[in-house]
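Enquirer: what's the 3D shape of this:
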Amino acid sequence: MSIAESLAQVRARIAEASIAAGRGPDAVSLVAVSKTHPGEAVVEALAAGQLLFGENRVQEAAEKFPPLRAAHPGLRLHIIGALQTNKARDAVRIADMIESLDRPKLAVALMDAMAKEGRRPDVLVQVNVGEEAQKAGIPRAEAADFLRACREEWNLPVRGLMCIPPAEGDPRPHFAWLAGLAAREGLPILSMGMSGDFEAAIAEGATHVRVGSAIFGARG
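Expert: Okay, here's the model as predicted:
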C-alpha cells in the first residue's frame, strides 16, 4: 500500500472516530510521525496533502525538513521525542511545536533558546500518565504546579498536554485523566493516541494524534 493510500485510510478512521465521539470530522489533527523514514517518504506524504509531521530526534529533523519548507510553506514540524537540554536551541530554531517538555531544566533551556533565537514555538507538557519509570514525562502529582511554573515563571507558550500511556491495559483512563487536567488548566491542545490507540484517544478528547507506522510502515 502506498503512503497516500495509508494516509487516506488513517484520515478516514480519524473522521469516523471523531463523529462517533460527537465531534466534527475535522476536529482532530493528524501528526504524521516520519521518524527514521527518509525524506522521500515525507515528500510522498506532502504530495498526498499531509502538511503536519512529527520527529523524535532534532538532528534528524534538522536534516530532513528545512529543504522542504521552501516548496511547502504550509509545512509544520512537531518535535515529539525526548529532548536533551543541549538540543533545545536547535529545536526552537526548526520546530513549530515542541511536544515533550517534561522537566524544569528543559523549561529553562527552552526559555533561554527562545530568547536567543527570537522564535517562540508552541509547547506541550508531557505527563507520565502511567507513572512508568522508563518513560519521560512530568509525574501526575507534579503536573499542575509544573504547568504554572512554565507559564508564570519561565513565560513559555504552553498550549497543551501530551502523553504516552502504558503499552498494556486500557489507555482510556489515562487519556481521560489528561483531558481533565487540560480542562482544569484551560489548555486547548491534547496530543494523545498513536497508531494502536488513536481512536480511543479521540473518544477521550484528543485534538492531535501521532501516527507513524500506520502511514509509513515499519521504521526505516
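Enquirer: From now on I want contacts and neighbour counts done on CA atoms only, so please keep to that.
Expert: Will do.
Enquirer: what's the burial count for the residue lying closest to L52 once chain neighbours are set aside?
Expert: Counting by C-alpha to C-alpha, 6 or more residues apart in numbering, L52 lies nearest to R76, which is 4.8 Å off, once chain neighbours are set aside. As a burial measure, R76 scores 18 neighbours (other C-alpha atoms under 10 Å).
Enquirer: Confirm for me that R76 is in contact with Q50.
Expert: No. In this structure, R76 is not within contact of Q50 by C-alpha atoms under 8 Å, at 9.6 Å.
Enquirer: and the gap between the residue nearest to L52 and R151?
Expert: Using C-alpha to C-alpha, to the nearest Å, R76 is found at 23 Å from R151.
Enquirer: Repeat that for R210.
Expert: For R210, the distance to R151 equals 25 Å [C-alpha to C-alpha].
Enquirer: cool, and D26?
Expert: 29 Å.
Enquirer: ranges for the strands of this protein?
Expert: Applying DSSP state E to the chain gives strands spanning 29-33, 52-55, 76-79, 97-101, 122-128, 138-139, 158-163, 189-191, 208-211.
Enquirer: which outside residues touch the last one?
Expert: Residues from elsewhere that reach strand 208-211, judged by C-alpha atoms under 8 Å, 6 or more residues apart in numbering: 28-33, 54, 189-195, 198, 201-202.
Enquirer: contacting residues for K135?
Expert: K135 touches N128, counting by C-alpha under 8 Å, 6+ apart.
Enquirer: at 6 Å instead, please
Expert: By C-alpha atoms under 6 Å, 6 or more residues apart in numbering, the contact list for K135 is empty.
Enquirer: Now do it against A167, distance only.
Expert: Per C-alpha to C-alpha, K135 is found 11 Å from A167.
Enquirer: Would you mind confirming that G54 makes contact with H78?
Expert: Yes. Here G54 reaches H78: they are 4.7 Å apart, a contact under C-alpha atoms under 6 Å.
Enquirer: Here is the second sequence; please produce its structure so I can put it next to the first one:
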Amino acid sequence: MIAIDTSPLADIRARIAHTADIAGRKASDIELIAVSKTKPATAIRPLIDEGQLSFGENRVQEAEEKWPGLPRENVRLHLIGQLQSNKAREAVAMFDAIHSVDRPSLIEALAKAMDAAGKRPDCFIQVNIGAEDQKGGCAIDDLPVILARARDAGLPVIGLMAVPPLDTEPAPYFALLAKLAKRHELTGLSMGMSGDFETAIMVGATHIRVGTALFGDRA
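Expert: Predicted structure coming up:
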C-alpha cells in the first residue's frame, strides 16, 4: 500500500471526525480554531487557501498588524488571550469571538465598546479551572456572579473557556467545565488544544484551539 501524505490540517480534521464519531457527535458541531498567534501571514494564508476559516490570536495589537493583509471573507477571528480593558474597543472591532471574559471591569468595557460599535462578538467566560495563580479566568465560585454581570450588561455569552493545568490529566477538568456550562444553561465549550483536543471532544468541546499541530512548534 502506498502511503498518502496529508496536510496537518487534513490530519486534524480527520482526527476530529473520528473522535466525534466515537463520541456519537457530529464533526460539524465542533469548530476548529487554528491558533495563529506569533505566526506570520505567510504561514496563515495556506490554511485559508485550504479552507480553514477560524483562527485564534492572543493579542489585539498583533492581530491588527497581521490580518489586514490577509483574506477576511467568511473568516472568523477569535481572541483567545487575556484582554486588557483598555483594549476592549479594538477587540470588539477586530474579533468575531472573545474567549477571555473574566472580570467585571472587562465586562463593563466590552459592553460600552459593543454599544458604541453596534457589533456584538460572541463571548466566553474564562474559568480558572485549576485555580492557578498565574492563569487568567474567574474563580469557579465567582462564575455565577461574573456570568450574571455579563448577561445583564448585554454581552452575548455563548459558553465557557478553560485551560487545564499543564502536565495533568485534562479529562476531569474538561468534565468539570462541561458540568458548569450545563448548570448555567450554556452550550459552548472552548477547551482542548493540540495535545488533548480529542479528549475535549469526547467530553463535549464545541470549540478546540489547535496551534502547534497545525503550524509546528513556536520559536
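Enquirer: Give me the TM-score for this pair.
Expert: Superposed pair, TM-score by TM-score structural alignment, normalised by the length of the second structure: 0.94. Supporting alignment: 214 aligned residues with a C-alpha RMSD of 1.2 Å.
Enquirer: Go ahead and measure how far the top helix by length along the first structure is from the middle of the chain.
Expert: Ranked by residue count, the top helix of the first structure under DSSP state H comes out as helix 3-20. Here helix 3-20 of the first structure is found 18 Å from its chain centre; the criterion is C-alpha atoms, centre = their mean, to the nearest Å.
Enquirer: cool, stretch 182-195 of the second structure as well?
Expert: With C-alpha atoms, centre = their mean as the basis, stretch 182-195 of the second structure stands 9 Å off its chain's centre.
Enquirer: what's in contact with the longest helix of the first structure?
Expert: Contacts of helix 3-20 of the first structure (C-alpha under 6 Å, 6+ apart): P25, A48, E199, I215.
Enquirer: Now do the same contact list for the last one.
Expert: So the one you mean is I215 of the first structure. Contacts of I215 of the first structure were listed using C-alpha under 6 Å, 6+ apart, and they are I3, S6, L7.
Enquirer: gap between whatever residue of the second structure lines up with it and L106 of the second structure?
Expert: Under the alignment (TM-score structural alignment), I215 of the first structure maps onto L214 of the second structure. Applying C-alpha to C-alpha, the value for L214 of the second structure to L106 of the second structure is 31 Å.
Enquirer: can you check L189 of the second structure too?
Expert: For L189 of the second structure relative to L106 of the second structure (C-alpha to C-alpha), the value is 20 Å.
Enquirer: So between those two, which is more surrounded?
Expert: L189 (27 against 19).
Enquirer: Alignment lookup: A181 of the second structure to the first structure.
Expert: By TM-score structural alignment, A181 of the second structure lines up with A182.
Enquirer: From A176 of the first structure, how far out is its match?
Expert: Counting by C-alpha to C-alpha, the gap from A182 of the first structure to A176 of the first structure is 10 Å.
Enquirer: Quick one: the helices in the second structure, in order.
Expert: Ranges of helices within the second structure are 8-22, 41-49, 60-66, 88-94, 104-117, 143-152, 171-183, 197-203, 212-215, based on DSSP H.
Enquirer: tell me the most buried of those?
Expert: Of all these, helix 197-203 carries the top mean neighbour count, a mean of 22, counting by mean count of other C-alpha atoms under 10 Å.
Enquirer: Check the mean deviation of it from the first structure.
Expert: Aligned to the first structure and superposed, helix 197-203 of the second structure gives a mean residue distance of 0.6 Å (mean C-alpha distance after the TM-score superposition for the first structure).
Enquirer: what's in contact with that helix?
Expert: Contacts for helix 197-203 of the second structure (C-alpha under 6 Å, 6+ apart): A23, G192.
Enquirer: For that helix, grab the matching residue range in the first structure.
Expert: Taking TM-score structural alignment, helix 197-203 of the second structure hits residues 198-204 over in the first structure.
Enquirer: and the strands of the first structure as TSV, adding distance to E44 of the first structure?
Expert: Listed next are the strands of the first structure as TSV, based on distance: least, C-alpha to C-alpha, whole Å:
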stretch	distance to E44 of the first structure
strand 29-33	12
strand 52-55	12
strand 76-79	15
strand 97-101	22
strand 122-128	26
strand 138-139	35
strand 158-163	27
strand 189-191	24
strand 208-211	16
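Enquirer: which residues does P188 of the first structure contact?
Expert: G160.
Enquirer: what does the one 3 residues further on give?
Expert: Listed by C-alpha under 6 Å, 6+ apart, the contact partners of S191 of the first structure are M162, A206, H208, V209.
Enquirer: hmm, 10 Å instead?
Expert: 28-31, 80, 99, 124-126, 160-164, 175, 178-179, 198, 201-202, 205-210 (C-alpha atoms under 10 Å, 6 or more residues apart in numbering).
Enquirer: again with T212 of the second structure
Expert: So, once contact is read as C-alpha under 10 Å, 6+ apart, T212 of the second structure ends up touching P8, A34, V35, S36, M193, S194, G195, R218.
Enquirer: do that again at 7 Å, thanks
Expert: The contact partners of T212 of the second structure, by C-alpha atoms under 7 Å, 6 or more residues apart in numbering, come to S194.
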